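K.L.:
the following comprises the amino acid sequence and a computationally predicted model.
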Amino acid sequence: MASNITVAPISTGIPTQVLQFENQDPQRTNTIDLWDVAPRGVFYTNTTDREAGKYLKIVEREFEHCGKHYRLTIKPARLKRAGQETEEYPGEREQLVEEVVRRLAQESGRLRLDGRDLWMTFSINEISEELARTGHRYSWSEVKEALQILHLSTVEILRVDPDPKSETGAVTNVISASAFPQLGFRERGRETSETTIQFNSLLTSAIRHLEFMQLDYDTIMSLKGPVPRWLYKRLSHNVFYGDHDANIQVLTASDLYRGCGLQPRSRKRDELRKITGAIDALKNAGIIRKYEIQDVNDGIDRRRKDDIIYTVYLSSVFVEDITIAKKRHQLIKTDYAQIEGADPKEFIPGTAQKRDQLRRKRASRKVTEQPELQF
C-alpha cells in the first residue's frame, strides 16, 4: 500500500523550466520521449496467474525507438483488494489516469520543486471528473487503486545496443523506477482529499532539460483502446524527431505489436488484425491519410501470412500539428537561453523578473507572431 506521507516542498521560486512546462490550453498535453512510447502496459493477464495471493511473473520485452534498441522489465504491484492480497500490472486504466495526471501537471502552480525532485498535489475527484469528461468512467476507488499500481509497479528500461557515448559499449540503464516513486493520500472526506505524487527521474529530467513536446490531448483521450493511443504517440515522436520525409512511415506489424505491449497470440493473424485495426482507427481519426500494405509470407507456406509491411501516409493536418510542436519546442529553448543565459541543465529558482520576461515574450508573440504558437 502507498505510505501516508506529508510533503512540504521547499519554498523557492518556480524554475523557468517548470513555467515553460505549464500550458493553459486544455486541448494540449506534454509528452516525454521514450517514457511515453515504451510498452509499459500489460493489457491481458492469464486467469491462472490471477489466483489470489499468487505472484505474477516479471514481464520482459524488447522494443526499438528512433533507431535505438531497448529492453524493458515490468514488475507488478502487490496490493490488497477487499482484504486479500493480489498483484496487478499497470494496464489501460493506469495509462488513462497517468494521462490525466500529466495534463493537470501543466496547469499553473501545480508542480513544486523540492531539492531536485518535482511534486504535484491534486484530488482523486479531479481525476475521476476529467476521465468522465473524456468518456472514461472510473469510480473514486478505481482511480485510487490505479494510482497505487502506478506507484508500486516498477519499470526498468535498458538500452541494449552500443551507446556511442559509452567508452565500454556496455548496456546503459535509462531508468528503474515507478511512474510515481512516492505517493501520499490525505483523506478528509472524498471531496477534500489530497493526493501528492513525486515524478520519477526520467520525467523530471525531461522537464529540467526542456525535452518534452506538446500533443493533442483530446485526440489521445478520444481514441478507443490502448493500441491506437500508443500508435498515435509513436507516430508523433517519429515525425518530431525524424527527418523531412517523416510524413511517410514504413512500419511492420511485428515491430508495432512488440512495441505496443500486447501479449503474443497463438495465431499470427490475430496479431496482424489487431495492428491493422489500430491503423484504421488512426485513419478514421484523420491522423493517417492513407496506407498501403505488403503481405510477408512465412517462407514455407506462401498462403500463410507472417507479417505485414505498411507504408503509411500521414495527413497534412497531423504533420502540421507536429511541425508547430517543433516550433514551440525551439521557442521554449530559445526563451530559456535568453532568460537564463545558459542551457537548461539544472533547476534554478526563478524570480519575479524572470517570470515577467517569459510573460512578455509570450504576450509579444501572441500579437506579432503566429497565434498557433501560443503555449
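P.N.:
Perfect, thanks for sending it. Numbers count the residues shown, from 1 in each chain.
K.L.:
could you use CA atoms for every contact and neighbour count after this?
P.N.:
Fine.
K.L.:
look up how far residue 127 lies from the closest residue to residue 263 other than its chain neighbours.
P.N.:
Ranked by CA to CA, 6 or more residues apart in numbering and with sequence neighbours excluded, the top spatial neighbour of residue 263 is residue 44, at 7.1 Å. The span separating residue 44 from residue 127 equals 24 Å under the rule CA to CA, to the nearest Å.
K.L.:
ok, residue 181 next?
P.N.:
Applying CA to CA to residue 181 and residue 127 gives a distance of 19 Å.
K.L.:
same check, this time on residue 114
P.N.:
Counting by CA to CA, the gap from residue 114 to residue 127 is 24 Å.
K.L.:
adding another structure so you can compare the two:
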Amino acid sequence: MSQKIVSKQPATTTQNLQYDLFTTFFGDVADLSNTIELWDAIPKYAVSPRTQNALRSPDSRLPVHEYSFVYATRRNGQRIEHACRVAIQPAAIKIDDTYIDYYPSANEELIEEVIRKIFADQQCGVHDPKNAESWVRFSVQMIRKELKLRSKTRNLDEIKRSIDILSRTHISLYLDDNQDPVYSAPILSDVTRVNRQKYLTDTSITWVARLPALISKSVNELTYRQFNYGVLMSLSSQIARWLHKRLSHNYTNASFMDPYEILFSSIQRDSGFLAYARTNDNLQALETALVELQSNRVLQSWKRVDERKAGRKILDIKYRLHAHSDFIGDVKAANARLRDSRATLSGPPPVHNSLPSGR
C-alpha cells in the first residue's frame, strides 16, 4: 500500500468513525491510551545513554543501529511470527557548535507516549482514513505538564531535544527475508515548530507533527488495544514498561485460571533491553521489573517454572505470570471496547498483507 507524501497538516478535517473509535475508551479516559500492534513491537528505544556514550566515535558520531527481533500476531485465530530487523539511523543534534548523534532512548519513549496520549484527544488529533495519515497538535508545555503529573518531570529544553531526536531519527523495518524495508520514516514526521515569539503573539499556535503511518494503519484496521496508560507511566524501568505493553496487547484471556508463560530468551530477543554481558545481570534486571509489575498490581505473582542449563550455565528460563485482579479488569474493559468497536464497524477489520511506506 503506497503512502501519500504530505508536508503539512490537512487544511480541513472531517469527522470519521475510525478516529472516533480510537479516541473512545471504556473507563477513566485520563488513564487510558492505546497500544499499537506492530509499531510498539519495534525495539526503538533500547540503546541506553551509557551505551551510546561508549559507541560514539571521537567526532561524536554513531553507526546505524541494527537489531533483529520476532513480531508475532494473530490472523483468523492463527499465531503468525515474522522475523524482523530494524535499522535505526541516529539523529544528529547540534549542541553549541558540535553535532552529536543520538539514538532515541528512555526520554524519547516517554515523550512519544505522551504525544500519542495527546493524539487520543479529539481537540488535538486529526486522522485521515483515506490516506492513512494521522496528525497531532501539541505544545511543549502540554508535554511538560503531563510528564510532571506522572512523576516523570523533564524541563523544556530536555523535551525539545527529545522532539528533535524523534523527528530526526530514521526507522527502517525489514520483514522476514525482504531486502527492502516495508516501512521507512522518522518517528515523528513533518514537525512544525513554533518559537516563543510566535507563541506569545498567538497562544493558539502549537507544534504539529505527523505520526507514523503504522499508527495510522492501526487506527484504520482496529489493530490497537486499550491499555492502562496511568500504570505504564508510573513504572520506572523500560523493561517493566515493555512487559506491561506486551501483556496488555497479547494477554487477552487474562484471568486467575489462565497464567501467561514467556521465555527469558524471547523477552531478551524482542525487547532489546537485556543487553548486559552477563546472563545473571540480565536475569536480575528482568526479575526486578517483574517485582515492579507486581507492586503496581499488574501481576499477582510470578515464578520460574522451567530452567534449561548446560552445566551450571543458564541457557533459558520459562516464567509463569499470574495476573492481578486490577490487570484482569483492564483486559476485560479492553476486550469489551474492541468488541463494541468491531460491532460498530459491522464486523472484524479487513486483513491486509501489505504495510504502508513511511514516506
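P.N.:
Arrived safely, thanks for sending. None of these values were measured; they are calculated from a predicted model.
K.L.:
so residue 181 and residue 127 of structure 1 - more neighbours on which side?
P.N.:
Counted by other CA atoms under 10 Å, residue 181 of structure 1 and residue 127 do not tie: residue 127 has more neighbours, with 23 against 16.
K.L.:
which of the three states applies to residue 341 of structure 2?
P.N.:
The three-state label given to residue 341 of structure 2 by DSSP: H, G, I helix; E, B strand; the rest coil is helix.
K.L.:
ok, and the closest non-adjacent residue to whichever residue in structure 1 pairs up with it?
P.N.:
Aligning on TM-score structural alignment places residue 341 of structure 2 opposite residue 332 in structure 1. Distances taken as CA to CA, 6+ apart put residue 20 closest to residue 332 of structure 1, at 6.7 Å, once the chain neighbours are dropped.
K.L.:
give me the buried positions along stretch 80-94 of structure 1.
P.N.:
By neighbour count, and taking 16 or more other CA atoms under 10 Å as the criterion, the buried residues in stretch 80-94 of structure 1 are 86-94.
K.L.:
again with stretch 206-220 of structure 2
P.N.:
206, 208-220.
K.L.:
and those residues, which is closest to residue 196 of structure 2?
P.N.:
Checking the buried residues of stretch 206-220 of structure 2 against residue 196 of structure 2 by CA to CA gives residue 206 as the nearest, at 10.5 Å.
K.L.:
give me the distance between the closest one and residue 323 of structure 2.
P.N.:
Computed with CA to CA, the distance linking residue 206 of structure 2 and residue 323 of structure 2 is 41 Å.
K.L.:
same check, this time on residue 212 of structure 2
P.N.:
Residue 212 of structure 2 sits at a distance of 32 Å from residue 323 of structure 2 (criterion: CA to CA).
K.L.:
what of residue 229 of structure 2?
P.N.:
For residue 229 of structure 2, the distance to residue 323 of structure 2 under the criterion CA to CA works out to 17 Å.
K.L.:
and these two? Which one has more around it.
P.N.:
Taking residue 229 of structure 2 and residue 323 together and counting by other CA under 10 Å, residue 323 has the greater number of neighbours (26 against 21).
K.L.:
and the more buried one, what pairs with it in structure 1?
P.N.:
In structure 1, the residue paired with residue 323 of structure 2 is residue 314, using TM-score structural alignment.
K.L.:
so what's that match up against?
P.N.:
Under the criterion of CA atoms under 8 Å, 6 or more residues apart in numbering, the contact partners of residue 314 of structure 1 comprise 247-249, 287-290.
K.L.:
mind listing the helices for the stretch 1-150 of structure 1?
P.N.:
Under the criterion DSSP state H, counting those that start in this stretch, the stretch 1-150 of structure 1 carries helices at the ranges 16-21, 92-105, 124-133, 140-152.
K.L.:
and the first one, what other elements does it pack with?
P.N.:
Okay, so that is helix 16-21 of structure 1. Using 3 or more CA pairs under 8 Å, 6 or more residues apart in numbering; DSSP states H and E as the contact criterion, the elements in contact with helix 16-21 of structure 1 are helix 201-208, helix 316-340, helix 352-368.
K.L.:
onto which residues of structure 2 does that helix map?
P.N.:
Structural correspondence for helix 16-21 of structure 1: residues 17-22 of structure 2, per TM-score structural alignment.
K.L.:
most distant residue from the middle of structure 2?
P.N.:
Most distant from the centre of structure 2: residue 311, at 38.1 Å, with distances by CA atoms, centre = their mean.
K.L.:
please enumerate the strands of the stretch 51-200 of structure 1.
P.N.:
Assignment of strands within the stretch 51-200 of structure 1 using DSSP state E, counting those that start in this stretch yields the ranges 59-65, 68-75, 77-81, 84-88, 111-114, 117-122, 154-159, 172-177, 183-186, 194-198.
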